[in-house]
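S.K.: only geometry, no sequence info:
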């Protein structure tokens, strides 16, 4: 299970869309922690227009993002356990939510990676997916 730590600075989500996005992120993290990269990737927008941004630059396109993850996490033994802390959530429209989290991945009890991620979630086909993510 994720380490969802609601702090005093993070109010309880008010909007249904915000609650649904939190549930979607929880589903993605459950798939990740089960070692199922394909299921975790299902929470990203399967479109050539998806954006992934990090310190090394930008990837555009679902296949490119998937290939990047496959290169970094060659199998489930390299995926580790993902946890997060919500920092900010904001419903922009009923079908667009901006979500900022602090995240970390532990592998064999040691921090593999972590940082802050800002995610733009949209509901293009009736299902919440990440359409843009900046992880640092």
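M.R.: Yep, it's here. Owing to the predicted nature of the structure, the values given are computational and were not obtained by experimental measurement. Numbers count the residues shown, from 1 in each chain.
S.K.: please make it C-alpha for all contacts and neighbour counts, starting now.
M.R.: Noted.
S.K.: show me where this protein has its helices.
M.R.: 16-33, 37-41, 62-72 (DSSP state H).
S.K.: got a markdown table for the ones you listed, with mean neighbour count too?
M.R.: As requested, the helices of the chain are exported to a markdown table (neighbours: other Cα atoms under 10 Å):
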| stretch | mean neighbour count |
| --- | --- |
| helix 16-33 | 19 |
| helix 37-41 | 17 |
| helix 62-72 | 15 |
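S.K.: ok, structure two:
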């Protein structure tokens, strides 16, 4: 009986650990919440803070965390422009223990319009945190 109890004590933290898919979903959910609070600086915590981070949209290739944040702040200068963001994750495919592809949809609800589109993210586990290292977003 004592061995059974010790086994439960030793294994219980394992059952509490989140799966990579859950950790990735948490990052994207936190981004959605930050956006909807008008906090682009917190939104960007989901991205790899590196000059090697890539963002591709429409006809634009952007390299680096800082230029990406600056572009977000330029295109979404206030809460009305930000609107209400909703992400829908359709699929998370683990490529390895430290890399995953995330495919989904995004939708903005604003007073003047309702833009929406799709995204494909490469997320990598860097220093024990899942971060977006490549974002391809389109309408």
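M.R.: Thanks, I have the structure now. This structure is a prediction, so every number in the text was calculated from the model and none was measured.
S.K.: do you know which of the helices of structure 1 lies nearest residue 48 of structure 1?
M.R.: helix 62-72 (5.6 Å; Cα to Cα).
S.K.: coming back round to it: of all the helices of structure 1, which one is nearest residue 115 of structure 1?
M.R.: Per Cα to Cα, nearest to residue 115 of structure 1 of the helices of structure 1: helix 16-33, 15.5 Å.
S.K.: check the offset of the closest one from the chain's centre.
M.R.: 8 Å (Cα atoms, centre = their mean, to the nearest Å).
S.K.: where in structure 2 does it fall?
M.R.: Mapping helix 16-33 of structure 1 onto structure 2 (TM-score structural alignment) gives residues 19-36.
S.K.: repeat for stretch 64-75 of structure 1
M.R.: Residues 67-78 of structure 2 are matched to stretch 64-75 of structure 1 when aligned by TM-score structural alignment.
S.K.: quick one: end-to-end distance for stretch 66-77 of structure 1.
M.R.: From its first residue to its last, stretch 66-77 of structure 1 covers 17 Å (Cα to Cα, to the nearest Å).
S.K.: whoops, stretch 50-66 of structure 1 was the one
M.R.: 11 Å.
S.K.: what of stretch 103-122 of structure 2?
M.R.: 9 Å.
S.K.: got the contact list for it?
M.R.: The contact list for stretch 103-122 of structure 2, computed with Cα atoms under 8 Å, 6 or more residues apart in numbering, reads 80-92, 99-102, 132-139.
S.K.: from the chain's centre, how far out does it sit?
M.R.: Using Cα atoms, centre = their mean, the offset of stretch 103-122 of structure 2 from its chain centre is 13 Å.
S.K.: for that stretch, buried residues please.
M.R.: 103, 104, 105, 106, 107, 108, 109, 118, 119, 120, 121, 122 (16 or more other Cα atoms under 10 Å).
S.K.: I'm done for today, thanks for sticking with me.
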